[in-house]
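here you go, sequence then predicted model.
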Amino acid sequence: MSVRNDFSRIFVQFVEECQASGLEIDQNFAYFYVHLLARDARLGLRHETGDNCKLLQLKQNAIQLYKNKTDPTMCNLHMTYCFRNFREFNINHLKEIYEESFQTKMQALIAGILQYPETSNDKQLDEMLYKIQVFIIASYNIGDPKNHVLLKQTRQSLKSVLSHGDLQNFVLKKRYHRLEYLQRLTATVCGILIYNNCDPNGERENMRDILTDIQMAKTNTREALEAALEDIEHYIATGIEAIGNLIQVDTKEKKVRCKWPIEKVREINKYVILFSSYEKLLKNIVEAFEKTEYLVSLDQKKMDCIIEKINEILKYRTAIESQLVFPHFKYLSHLWTSLLLSLSHLAELNRLKEQLDEYVSEEIKENFRKLLKITEVRRKVVKKELLTTFGELMERTNKAHPVMTSLQKVTLNFQNYCALSLALTNGLLTPALLTKKLCEDSKFRFGFANIEYAKYAERYFEDFIHTLKTAIYTSVDLILLFGLADVILQKDFVDERKKRRGKQVSASGTQTEMVVVNDLTPSNRINVAWNKWDFHRETIHLAYIRKLQTHAQQTALSFGTMNAQNESLPFGHRTN
């Protein structure tokens, strides 16, 4: 029985069990959760095929883990799912969401402006003018529409653009022409208000000071991210140091010395992976914050340039054509909208960070500190070290059979950890001090604690790479840490779609292998580069074959074919 053929059944049973137990469950998260947990060799399925007992055990493990909200693996799953489904993280998606929300909220106000008939009297025109004022303020969020001072300023700016006769002509236009004209009018008047607000003598308290708000948001966001990164780096360093004190890899004797059982150390490792995943997501937020900060600086420079340009136009003139200055006011409105979007994006980044903080709460950190204290006390009691050979450790790891074995999609943080320790200890994290390529056919680099680890991995490359892939793809924590969740879910989705179409699905992975297997003889497996004399012999052989070939011109003349350039027979073959 294939596991992927039973994913749907396990998913349905898990959701029904959660609903029967009164647990809140999101259907999308349940799909994400079950498909990744099934890959884990300890909580899921060790092989690609499983009987009913193993599937039942998987469901029970999934429910038990889901109920434990303080388990580091469960927190990591929730945190990764929250981040990957946060649409507002992308500023382009945020813009689409805000535009859609704006259209929904403004429909009633727009309909109220466009409802007036062609025979409107002065009272109706005055009502429409007031609604246009409110629409201008609300469209660009430049202040409170109930502020009478701001309404007065908007009315003055509006009358400088729209006279009473223009207002009467506005009513006579067709509906879609009126809507288009209203949008242009709103952008122009908003630009005038922004320009007047930038004047040192302007009344700034009545209009929103967007630049001050952005500066405050940038400062608060930067301080919060820096404090969170500094705090989590301390916890990661503490956990990795504790693992390093408990586990030592000896490449000369090919043994791993353990002062505490590896399965016990794995509990510390789960917290380290959770903190490392949190750090990785925080760095993604920092990167998005820096991009938004750069966009804000560009918009500020553009706004200063446009205001200076308008000042030059208005400096020595009393009457100015609208075509000369109105485009600048419209562009000011566009920059104002861009700054509002940047401010909203900063707010969304803060909201995302707060959601991630819920899964790395003080309770989680306190549990981690207690675990370190208990481990330190028990380690001192154990006087004799546990010795395990590399062969035994690799055999334990390779009992599981992952469906996928490609490392092409791992994130860059993979190189921050020692790959040899990761493979031998089945997922324990130790820092890497150097990176090295182990195969000339690939640009992929591995991290190692020292050069001796790298030499051992290069010498026993086949065993090392097979064990490393198995360790990563049979641990849900490492799948989340190295960003392989989307790859696995995509593969499962493709497999399910092929199954629905009735196509036979191959049991092997669909990803290309990371390293080309060396086809040399067993005695030369260590050296992945060919001998240079092999190239020399091959070059001489190809040159000899080339020498035996005839030239194209010689062949054409020998057979009397026509010249393709002038459509005539070659010299000596002319006819009378």
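That came through fine. All figures in this text were calculated on a predicted structure; none of them were measured in a lab.

CA only for contacts and neighbour counts going forward, please
Fine.

how about the secondary structure of residue 387?
strand (DSSP: H, G, I helix; E, B strand; the rest coil).

who's in contact with it?
Neighbouring residues of residue 387 by Cα atoms under 8 Å, 6 or more residues apart in numbering: 255, 256, 257, 258.

tell me where the stretch 151-300 of the chain has helices.
Taking DSSP state H, counting those that start in this stretch, the helices of the stretch 151-300 of the chain run over residues 164-172, 175-198, 210-246, 262-314.

the structure to be compared is supplied as follows:
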Amino acid sequence: MILNEALPATSGDMDASLRRTQGLAWRYTALLETLAGGEEPAGESDPSPVLLRQALYNVRQHEALLKVLLVGLATEERKADVGLCARQVETLQSDLASRLLILKEAVQSKTAVATALVFPHFTALARLWSGLQDEMVLLNVQEAVALGLQPFLLAQAQRFPPTQLDLLLQGSEVRSDEQRMAETAEERVDVKVGGQQQWLFPETMGNFSKLPLQYRGMCGFSLASRDGLLLPGNPSIGVLMHRDKYYVFSSRAAAEAFSSSPEEFVSRVAERARRCPELIQLLELHRQFSGATPYSEMAPGETLLVKAVSKSDGSTQTDTHLLETNLVTTHQWNEWELRRQALKLANLRTRVTHSTQTNLSHLRRDNVSQTFPPRDAACQTTRGSETNVPQPLVYLAGLRGRQGDPVVKTNLTTPVDDSA
């Protein structure tokens, strides 16, 4: 089937991506330890510690998300990892094959089979086939999530190319998380030196491996005192229980220093998370920063705190009688009252209703009309007008006759004032 081919391929791709991410995290950690120790890394230019820390936080978050896809969420109700998906597909396929075999034995070569005999088998087959389709959809979702995480890893690879990291790490030892835990496996916190603090060890507790470790299993001392360096903690050294929270450390010295004043180190880690908000999600610091949680509600088994809800006024109205009443208001206990009602009903049965129609009442009905009252309105239009101006009237005398006679000009135009 397609699932049998897709599941190993998806799991292999995620494993390869997880190994690359872990390799980058180990190299970034080694380079930050070199810079923190005062040693000059090899290479022409020194890398920025701030950029290295951001890259380390990014790859650690990428590693955590890939582990969720591969290993699954640590909840009792369900798991959505690739391994469980493969086991579920194997179970569904075996059930489907056995159900088909039973159905084949029930039908055999019969031309007609009772519905009650084969219908339950067809129902079970439909349910198994639907389960396989659901697993296919879940696998596609997991592949889409893993593919969506790839750009974050590629961005760090472009910022710090592998050749540059190899050059900077010349002469430095790159240790994996397993190697660091193996180096400190023999160390053990002295309970007497720890004072009043309570320490837990693997041999003193049954479910030691299932403890909800703070900071996602990272050392709180290195976070606070080594400029935000992420080092994996080793539970074999001892788990500090402080205010119902469990802390692990990378070395015995770090555990003893943290236990001397745990509140101070916890506040310093919280201050570091305020300056680097990406640590809130990476280290699961949602209890200190409840407003930054991306979840709207807490499901059973989850460790994240519910987002703070603002208060508001509310009111509730309840019915006066919550249950239905069984009181019969027409009930009568008096026998004579019951007789009177019976006589009234018997009298009504002998009555007949008569109706009469006259000419005036024939097809008469009420009519209603609605009118709007008149309103005053006015409009303005243009009007024509004219003016009467005097007509010019001038007479000239002496134009004809002898040369040299004077020309007389007489103006007979009526003045404007006399035009009326």
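Thanks, I have it. Keep in mind the model is a prediction, meaning the values are calculated, not measured.

hang on, the earlier thing: looking at the contacts of residue 387 of structure 1, which is nearest residue 379 of structure 1?
Nearest to residue 379 of structure 1 among the contacts of residue 387 of structure 1 is residue 258, at 10.0 Å by Cα to Cα.

what residues does the closest one make contact with?
Counting by Cα under 8 Å, 6+ apart, residue 258 of structure 1 touches 246, 247, 248, 385, 386, 387.

and residue 34 of structure 1, by the same measure?
Residues in contact with residue 34 of structure 1 (Cα under 8 Å, 6+ apart) are 7, 10, 11, 62.

just the ones in helices from those, please.
If you go by DSSP state H, the contacts of residue 34 of structure 1 have 7, 10, 11, 62 in helices.

which residue, other than its chain neighbours, is closest to the first one?
Just to be clear, that refers to residue 7 of structure 1. If the residues on either side of it in the chain are set aside, residue 7 of structure 1 comes closest to residue 35, at 7.0 Å by Cα to Cα, 6 or more residues apart in numbering.

turn the helices of the stretch 151-300 of structure 1 into JSON lines, including mean neighbour count and distance to residue 415 of structure 1.
Formatted as JSON lines, the helices of the stretch 151-300 of structure 1 follow (neighbours: other Cα atoms under 10 Å; distance: least, Cα to Cα, whole Å):
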{"stretch": "helix 164-172", "mean neighbour count": "15", "distance to residue 415 of structure 1": "65"}
{"stretch": "helix 175-198", "mean neighbour count": "18", "distance to residue 415 of structure 1": "50"}
{"stretch": "helix 210-246", "mean neighbour count": "15", "distance to residue 415 of structure 1": "15"}
{"stretch": "helix 262-314", "mean neighbour count": "17", "distance to residue 415 of structure 1": "13"}
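
any idea which of those gets closest to residue 95 of structure 1?
Across those, closest to residue 95 of structure 1 is helix 262-314 (Cα to Cα), at 13.0 Å.

that closest one - contacts with which helices or strands?
helix 72-84, helix 210-246, helix 322-357, helix 362-381, helix 476-481 (3 or more Cα pairs under 8 Å, 6 or more residues apart in numbering; DSSP states H and E).

out of those helices, nearest to residue 427 of structure 1?
helix 476-481 (7.2 Å).

next SSE downstream of the closest one?
For helix 476-481 of structure 1, the following helix or strand on the C-terminal side (DSSP states H and E) is helix 485-500.

picking up where we left off before, which of the contacts of residue 34 of structure 1 are buried?
By neighbour count, with 16 or more other Cα atoms under 10 Å, the contacts of residue 34 of structure 1 hold 7, 10, 11, 62 as buried.

just these now: which is nearest residue 499 of structure 1?
Residue 499 of structure 1 lies nearest to residue 7 out of those, by Cα to Cα, at 12.0 Å.

wait, the closest one touches residue 33, no?
No. Residue 7 of structure 1 lies out of contact with residue 33 (Cα atoms under 8 Å); the separation is 11.1 Å.

residue 241 of structure 1 -> structure 2?
The pairwise alignment with structure 2 assigns residue 241 of structure 1 to residue 30, based on TM-score structural alignment.

hang on, the earlier thing: mind putting the contacts of residue 258 of structure 1 in a markdown table, distance to residue 103 of structure 1 included?
Output for the contacts of residue 258 of structure 1, formatted as a markdown table (distance: Cα to Cα, whole Å):
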| residue | distance to residue 103 of structure 1 |
| --- | --- |
| 246 | 60 |
| 247 | 60 |
| 248 | 62 |
| 385 | 69 |
| 386 | 67 |
| 387 | 68 |
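
which one of those residues is nearest to residue 498 of structure 1?
residue 247 (44.7 Å).

show me what contacts the closest one?
By Cα under 8 Å, 6+ apart, residue 247 of structure 1 lies in contact with 256, 257, 258, 259, 260, 262.

can you match the residues you listed up with structure 2 and say which hold?
Contacts from these that recur in structure 2, judged by both residues aligned by TM-score structural alignment, their matches' Cα atoms under 8 Å, are 257, 258.

from the contacts of residue 247 of structure 1, which two are the most distant?
256 and 260 (11.4 Å).

isn't residue 242 of structure 2 right up against residue 214?
No. Proximity of residue 242 of structure 2 to residue 214 does not meet the contact threshold set by Cα under 8 Å, at 10.6 Å.
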